[in-house]
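> structure, please.
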Amino acid sequence: MSEFGAEKRVVISPDPTALAESVANRLLHRLLKRTRAGIVEHIAVTGGDIALAVLAAAGASPVREKVDWSLVHVWWGNERFVAADSPERNEWQTRRALLDHIAVPAENIHAVAAADSGLDLDAAADAYAQELALFAADGNPWPHFDICLLGVGSDAHIASLFPDRAEITVTDRSVLPVRESPKPPPERVTLTRPVINSAARVWLVLAGSDKASALGLALAGASYTNVPAGGAKGTKRTIFFVDAAAAERVPAELIDQEYY
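I've put the predicted structure just below:
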């Protein structure tokens, strides 16, 4: 395995299906290794087509049955503030892709309050911050995620941190409400950049030629305020898992097919 610390690297798959299966395989084997050692794992997942394809591939893999899910806690990097039964909700999608297919205890699933929960948007964000604080690690006000899985939009947004908006600059809070989102639905809840960047491994997953520009800018060191994906960095690993179409502009020296 290559040694490169938290420096950004790119792993390329030939197409979206192979990409989803590759990332799912890495996710499951990481969780299998860690839970076999008795380690409690906190992971953050997200929505978006390719990220959900990863979770669906994990949910269909026989390896999932070998993981001790009682040691795994699942969080969301962002959530759409809609009704609990809305197909637009990341939790709703994740349950059908993965959670309904694994033996994870209900108390290990940490979902953002829905729009019909009785909480308004601000209260939902505050409640999620308080839940994060209950699992704080190493003196931080939030848990230490082993893996934070992120999709990347064609505008280079991650979670619900969009370019040139105030949310991407906030460093003194763990969770924020988002209003008038550039992408519907307009109301959302998101983790902040410091929480994302406290993860040991940040895995960003991109597919399609429409993501090539965002990937190129993120790798080139563009300002995170303009290119949020460029500001995502794990403390140990920062990996862009991409398909061939998204990789058109990737410098050869950043490609690391050996990463596992």
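> from here on, just use CA atoms for contacts and neighbour counts.
Noted.
> following the helix or strand where L149 lies, which helix or strand shows up next?
Element membership of L149, judged by DSSP states H and E, is strand 147-151. Reading on from strand 147-151 to the C-terminus, the next helix or strand found by DSSP H and E is strand 175-178.
> quick one: name whatever helix or strand follows that next one.
From strand 175-178 onward toward the C-terminus, using DSSP H and E, the following helix or strand is strand 188-191.
> helices or strands next to that next one in the packing?
strand 78-80, helix 121-134, strand 175-178 (3 or more Cα pairs under 8 Å, 6 or more residues apart in numbering; DSSP states H and E).
> sorry, back to before: hmm, who's touching the strand holding L149?
Residues from elsewhere that reach strand 147-151 (Cα atoms under 8 Å, 6 or more residues apart in numbering): 42-48, 50-51, 77, 158-159, 196, 199-206.
> then stretch 52-65?
17, 19-21, 23-25, 27-29, 46, 93-94, 96-99, 101-102.
> please redo it, this time with the cut-off set to 6 Å
With contacts defined as Cα atoms under 6 Å, 6 or more residues apart in numbering, stretch 52-65 is touched by 20-21, 24, 97-98, 101.
> for comparison, sequence B:
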Amino acid sequence: MSLSPGDRVAGELADSGVPVPDIVIEPDADQLARAVAEALVARLAAAQTLRGTASVVLTGGTIGIAVLERVAGLAAEPVRETVDWSAVDVWWGDERFVPADDDDRNEKAARRALLDAVGVDPARVHAMPASDSGFATPEDAAARYADELAAAAGDGGTVPRFDVLLLGMGPEGHVASIFPDSPAIDDERPVFAVRDCPKPPPTRISLGFGAIAAADEVWLVVSGEGKAEAVARAVSGADPRELPAAGVHGTRATRWLLDAAAAADLPGPGAGT
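The predicted structure is shown next:
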């Protein structure tokens, strides 16, 4: 990692009582994708060393898919850590309720970028239902995904263990399909349907804040100057109702993984340089 300014940001935020996440900045989007891919491989490999299996929650978006492409590339390189992809459970943080072959599907992009290339066990790929998969409404599809999460959790839990949950962020601060000032912010279910999203396609399925916060580690991977203001506000403790990214965290760690453009508005001497 080329620059880790978490300490300098912490110095300005500590007095406010805002919990300070780990912040890592890479020079550009390409190097960010590569660094996140390397870190993800290392984290999943470590989980498998401890338990034999690992789990990851994927996100879509340009930078999210770029990370998966880099992970696929690493599988062919002689890196220190290796992942047994047949023993990785793959989940999604949100999905567009469109037909399975629609290019808007996060699942389709993830399969093309990574999953089809690394030998993931099909039984461990937990895709959110598509609109043509037999569910009449997104609410029915969300209920089915909630059942799948609970079955994997066992012992009466609502979500299984997630080693890493990846999130992108929109320029207005949305994460998964939780948008500012939307009913999803107050929805306490682990997964639910989202209608009338301000960003197309308008009908989606999303994990809620509670399910996201159950992950061991939440990684927010953000690139581009158009998101710099939202990044700075989220890190500084904005109201999650106005900026949902400010309301997500992991049980063990929360990491903001940024390129220099997205980090440009962070507080502290030399931030964004």
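> ok, back up a step: the strand holding L149 of the first structure vs the second structure, mean deviation?
By mean Cα distance after the TM-score superposition for the first structure, the fitted strand 147-151 of the first structure averages 0.3 Å away from its aligned residues in the second structure.
> the counterpart of P202 of the second structure in the first structure: how many residues sit nearby?
Using TM-score structural alignment, the equivalent of P202 of the second structure in the first structure is P186. Residues lying near P186 of the first structure (other Cα atoms under 10 Å) number 13.
> what's the neighbour count on the spatially closest residue to P186 of the first structure that is not a sequence neighbour?
Leaving out its chain neighbours, the residue that sits closest to P186 of the first structure by Cα to Cα, 6 or more residues apart in numbering is E180, at 4.6 Å. For E180 of the first structure, the neighbour count with other Cα under 10 Å is 10.
> one more: Q130 of the first structure?
As a measure of burial, Q130 of the first structure has 16 neighbours, counting by other Cα under 10 Å.
> tell me the residue in the second structure aligned with it.
Looks like Q130 of the first structure aligns to D147 there (TM-score structural alignment).
> which residues of the second structure fall in strands?
Counting by DSSP state E, one finds strands in the second structure at the ranges 22-26, 54-58, 88-92, 94-96, 164-167, 191-194, 204-207, 217-222, 253-259.
> find me the equivalent region of the third one in the first structure.
It stands for strand 88-92 of the second structure. Counting by TM-score structural alignment, strand 88-92 of the second structure pairs with residues 72-76 of the first structure.
> among the helices and strands packed on strand 188-191 of the first structure, which is the most enclosed?
Highest mean neighbour count of these: strand 78-80, a mean of 27 (counted as mean count of other Cα atoms under 10 Å).
> contact partners of that one?
Under Cα under 6 Å, 6+ apart, the answer for strand 78-80 of the first structure is 89-90, 159-160, 188-190.
> same check on stretch 197-217 of the first structure?
By Cα under 6 Å, 6+ apart, the residues outside stretch 197-217 of the first structure that reach it are 16, 144-151, 154, 156, 233-243, 245-246, 249.
> give me the distance between R124 of the second structure and I65 of the second structure.
Between R124 of the second structure and I65 of the second structure the distance, using Cα to Cα, to the nearest Å, works out to 19 Å.
> V11 of the first structure and D243 touch, don't they?
No - using Cα atoms under 6 Å, V11 of the first structure makes no contact with D243, being 8.4 Å away.
> for the two, indicate the residue with more neighbours.
Legend: neighbour count by other Cα under 10 Å for V11 of the first structure and D243, higher for D243 (26 against 22).
> just give me the match in the second structure for the more buried one.
Checking with TM-score structural alignment, D243 of the first structure has D259 as its match.
> for the strands of the second structure, give me a markdown table that also has distance to A46 of the second structure.
Shown next, in a markdown table, are the strands of the second structure (distance: least, Cα to Cα, whole Å):
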| stretch | distance to A46 of the second structure |
| --- | --- |
| strand 22-26 | 19 |
| strand 54-58 | 9 |
| strand 88-92 | 12 |
| strand 94-96 | 26 |
| strand 164-167 | 12 |
| strand 191-194 | 28 |
| strand 204-207 | 25 |
| strand 217-222 | 13 |
| strand 253-259 | 15 |
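> circling back to that earlier point, in CSV: the helices and strands packed on strand 188-191 of the first structure, plus distance to A222 of the first structure.
CSV is the format used below for these (distance: least, Cα to Cα, whole Å):
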stretch, distance to A222 of the first structure
strand 78-80, 23
helix 121-134, 29
strand 175-178, 23
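> between these, which one is nearest to S2 of the first structure?
Nearest of those to S2 of the first structure, taken as Cα to Cα: strand 78-80 at 30.8 Å.
> nearest to D68 of the first structure, of the helices and strands packed on strand 188-191 of the first structure?
For D68 of the first structure, the closest of those is helix 121-134, at 21.9 Å, according to Cα to Cα.
> which other helices and strands contact the closest one?
strand 175-178 (3 or more Cα pairs under 6 Å, 6 or more residues apart in numbering; DSSP states H and E).
> now do A245 of the second structure against G52 of the second structure, distance only.
Using Cα to Cα, A245 of the second structure is found at 32 Å from G52 of the second structure.
> G134 of the second structure too?
34 Å.
> do the same with A260 of the second structure
Applying Cα to Cα, the value for A260 of the second structure to G52 of the second structure is 36 Å.
> ok, now L167 of the second structure?
Distance, L167 of the second structure to G52 of the second structure, using Cα to Cα: 25 Å.
> what's the average distance of the match of strand 88-92 of the second structure to the second structure?
Averaged out, stretch 72-76 of the first structure is 0.4 Å away (mean Cα distance after the TM-score superposition for the first structure).
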